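>>> structure for the following, please:
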Amino acid sequence: MPRCLATIALLGAGLCAASFCPDAAAQPAQAQDTAALPAQPAQSAPQPGQSQDTSAAEVPPATAEAPTIELITMGAGDLLWEKYGHAALCVRYRDPRRDRCYNYGTTDFSDPVTLVWEFLRGQSKFWVSVTTPARMVHFYRDRLDRSLWVQRLPLAPEVARETAAFLANNALDENKYYKYHHYDDNCSTRVRDIIDRAVGGALSAATEPYPYTLREITRRGMAEYTFLVLLSDFPLGRRADRYPSTYEAMHLPFVLRAEVEHRLGIPPKQMYQRTGRSFNVTDPPSRWWLFLFALACALPALLTRLSPRLSSRAERLGLALSVLPGGVMGATMWFMAIISTLPEIRYNEVLLVLLPFDLALPFLSPRRRVGYARGRVVMLVVLLLLSAVGVLRQPIWALGMLALLPCLIAALPGATPAPSADDDRKR
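Below is the predicted model of the structure:
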């Protein structure tokens, strides 16, 4: 059971962040699906690890025709990794057969366990893949039913040629791979940086703070997934509670689209409006649900503690059931902090709140159990007070109840339980 809980927690925690395309922020799976588009007569369907079009890797000469560069952004989709949107750049010529779209959200999703492990280690390998505008639009519009917007960038001919050459060079096998990061380096930030260079830093001038923290951004995008939203407070550390600049917030494709309109004066033209249901991406569930879960977890310890008819073995069993969720989560968070290279996971105040040592509480002698529990209560109360006055940034009050309530029950005087058979033998 603990191993199962730890596995679910590890995968869920990794997917909480790895789902960003904004990502993701790069919305990873979308790019892979884009690569899986049905082949057109002149092209074969590409595989995840291959270039989608060999001609797309040819860098155009400096004297070539000046193309048009377009930003394409996609709205939310049905799947978890589609909730934050997606972005791509398309290069268009007078001859549509030369048109290409560049997608920086491509990876291999066939092994999610390996994907989460590499994500935690900061080794997630993503790459830029290439397809045609027609195939990309077909995939997102006809297969995924996701809204599409296009913005034609106001670039001088020589800048447009340089941008097209950069994209083509970036798609070469020796250049196309990069290490993905859900906030700092994803499908949207790669596109953002290319546009920013082309427009002389107009986007990077957006240094004002964004109105939501990274944690709030993450929770809002997953608002439909109550379990994952509540789970996200565990692995996301102190860094997630800072306000990014608007430029940094362009790891979200919809923010990138809005800022291109605001700073470059290019209103988005909607190519397609989703016909399916709308999504909740603004109203995540309250942390009071996590608090209620902590209360439910504490019930076995409370009921067995207050019942004089139950043996000490039953009391220990009730306490074990109550400390199990917090202890397993604590062990999982400590494991993730040790193996991960990501600062938002490694520097985590939850590590002070949930300790794997709490799992030993039911196995201590009564005197040591009470002493340990009282020490933990003092520690947790101090941590909650530090959180209340702003010394600690993270919202630990609800998840802290997973540890505080069982320890509080174990620390308080209660009815003397009937001796168990083990106790009689010890006498």
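>>> every contact and neighbour count from this point should use C-alpha atoms.
Fine.
>>> how about Lys125: what's its closest non-neighbour residue?
In space, and not counting its chain neighbours, Lys125 is closest to Lys179: 5.0 Å by C-alpha to C-alpha, 6 or more residues apart in numbering.
>>> now do the contacts for the one you found.
By C-alpha atoms under 8 Å, 6 or more residues apart in numbering, the residues touching Lys179 are Gly122, Gln123, Ser124, Lys125, Phe126, Asp185.
>>> quick one: what helix or strand has the closest residue to the third one other than its chain neighbours in it?
Once its chain neighbours are removed from consideration, Ser124 has its nearest residue in Glu118; the separation is 5.0 Å (C-alpha to C-alpha, 6+ apart). For Glu118, the enclosing helix or strand under DSSP states H and E is helix 112-120.
>>> that older thread, just the contacts of Lys179 now: which is nearest Ala410?
When the contacts of Lys179 are compared for distance to Ala410 (C-alpha to C-alpha), Gly122 wins out at 39.9 Å.
>>> tally up the residues packed near the residue nearest to that closest one when sequence neighbours are not counted, please.
Spatial nearest neighbour of Gly122, chain neighbours left out: Thr341 (5.8 Å); criterion: C-alpha to C-alpha, 6+ apart. Neighbour count for Thr341, taken as other C-alpha atoms under 10 Å: 16.
>>> same deal with Glu208?
Glu208 has 12 neighbouring residues, counting by other C-alpha under 10 Å.
>>> residues in contact with the helix holding Glu118?
Outside of helix 112-120, the residues within contact range by C-alpha under 8 Å, 6+ apart are 11, 14-15, 18, 108-109, 124, 180-181, 336, 339-342.
>>> now the second one, please; I'll put the structures next to each other:
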Amino acid sequence: MLSLLTTAALAAPPEACDLGGDAIYVLTITPGAEVTDLFGHTALLITSEQRDPIVYDWGHYAAGQLSTALDFLRGNPTFWLGADALDEVIAKFEGQDRTIYAQRLALPQPMAQAVRAQIDWRAPGDLEPFAYHWYRRNCTNEVMSLIDDATGGQISTQRAGPSPHTAVRQALRHAGGNLPVWLGLHLGCGRIADAPLTEWEAMFMPQTGFDGLASSSLTWPDGTQHPLVDHTCTLGGGTRGFAPAQPPRRDLGLLAAGLAGGGLVLAADRSSQKLALLGIAVLGGVLGILGSVVWIVGVFGMFEPVWQLHNLPLLSPLSAGLIPAALWARRAPHSRLPARFAAGLLALAVVGGLLAVAGGLQDRNLGVMGLAFPWLLASLIVLRPRRSIA
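Got it, this is the predicted structure:
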């Protein structure tokens, strides 16, 4: 609800910023087109009459290096805080057509000094790196935690109530325009990532952080209450906006893909078992690859442990075994082993479906069921024992 209210309030874009004097701004950058930019970005802008504006950005990492990519897969990439000239930051995001929202914080002098003390006006090379996590410690978390510490925990206390968000739903609504990323998140995130978040925890995402700051207030040392944000404006000329309030629903599309794949294999089986077995091998390879990627990322990556990946029974890495099963059925059409293997995969998927129902039938299981069940059922039919090869 909070995101919807804020989005409605931004239907008319804020005015362009007129920076001046000593001030602290939270910069929220809308999502971009690249995979690394899908979720948006957050940084801190400090202006002063004594020096040029400086943007403090916790999003610096060694881009373009194989070791960095491997660190991301293992779940332990290293990021660090950088200090950048405001003009360079505006030019960068304007070139990506991304909007920069600046929220000026109305902080009493002691709290403003606490923010500056934590930054300490150090050069980028003097700043310590930190271990990044996609929703526990990212650029937005770092900015929010710094402000919360400076205010004596007032923000996290106010935002301690439940939110309508979960980590995976937040990620899915931002990744909706990138089908491979959306599908990977849809298939690969486990129940831990689906746990309800408090409003404070949900502020790991830039847009939700923007919303949370806009609706927070502060108790000043004299006991008076003040809005945390007293002015919102925009920097640069980008036009890209925030992500939709809800993630896309593609259950029917996944069901259609499952029915189409299974139907094509069964249709092929009526004229040529060889062609049908080739289809089974292809379907098994697709399911096995999807399941293997989910398993690898779940065990070694930034997402949840494998026992939390409730889609694994539906998209099992064992599905790749349909490839040798199809070859065996071609060589030994009388054998029952290929059909028994397919029956085992189907039974495993049924167990996964029952567990999903028992656990509340989370949204993304519906699409995964629609994708997996028709393929596995078609495999069982095609791999049945034969007296002769068509």
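>>> mind checking the TM-score on these two?
Once superposed, the chains reach a TM-score of 0.79 (TM-score structural alignment, normalised by the length of the second structure), with 349 aligned residues with a C-alpha RMSD of 2.9 Å.
>>> among the contacts of Lys179 of the first structure, which are in strands?
Secondary structure assignment by DSSP state E places Lys125, Phe126 of those in strands.
>>> assign a three-state SS to the counterpart of Val281 of the first structure in the second structure, would you?
By TM-score structural alignment, Val281 of the first structure lines up with Pro244 in the second structure. Classification of Pro244 of the second structure using DSSP: H, G, I helix; E, B strand; the rest coil returns coil.
>>> distance check, the nearest residue to Pro244 of the second structure once chain neighbours are set aside against Ser216 of the second structure.
In space, Pro244 of the second structure comes closest to Arg173 once its chain neighbours are excluded; the distance is 6.3 Å by C-alpha to C-alpha, 6+ apart. To Ser216 of the second structure, Arg173 of the second structure is 24 Å away according to C-alpha to C-alpha, to the nearest Å.
>>> so the two - more neighbours on which side?
Each of Arg173 of the second structure and Ser216 has its neighbours counted (other C-alpha under 10 Å); Arg173 has more, 19 against 16.
>>> the strands in the stretch 51-200 of the second structure, which residues?
54-60, 78-85, 100-105, 129-131, 162-166, 196-198 (DSSP state E, counting those that start in this stretch).
>>> and those strands as JSON lines, adding distance to Gly370 of the second structure?
Output for the strands of the stretch 51-200 of the second structure, formatted as JSON lines (distance: least, C-alpha to C-alpha, whole Å):
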{"stretch": "strand 54-60", "distance to Gly370 of the second structure": "38"}
{"stretch": "strand 78-85", "distance to Gly370 of the second structure": "38"}
{"stretch": "strand 100-105", "distance to Gly370 of the second structure": "40"}
{"stretch": "strand 129-131", "distance to Gly370 of the second structure": "38"}
{"stretch": "strand 162-166", "distance to Gly370 of the second structure": "23"}
{"stretch": "strand 196-198", "distance to Gly370 of the second structure": "25"}
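>>> which one of the ones you listed lies nearest to Ala378 of the second structure?
strand 162-166 (35.1 Å).
>>> quick one: contacts of the closest one?
With C-alpha under 8 Å, 6+ apart, strand 162-166 of the second structure has contacts from Met1, Ala193, Asp194, Ala195, Pro196, Leu197, Thr198, Glu199, Ala202.
>>> closest to Ile54 of the second structure out of these?
Distance to Ile54 of the second structure, by C-alpha to C-alpha, is smallest for Ala202 among those, at 27.0 Å.
>>> any idea what that closest one aligns with in the first structure?
Using TM-score structural alignment, Ala202 of the second structure sits opposite Ala249 in the first structure.
>>> its match: neighbour count?
With other C-alpha under 10 Å as criterion, Ala249 of the first structure counts 26.
>>> that one - that's part of a helix, no?
Yes. Counting by three-state DSSP, Ala249 of the first structure is found in a helix.
>>> who's in contact with it?
Applying C-alpha under 8 Å, 6+ apart, the residues near Ala249 of the first structure are Tyr210, Val255, Leu256.
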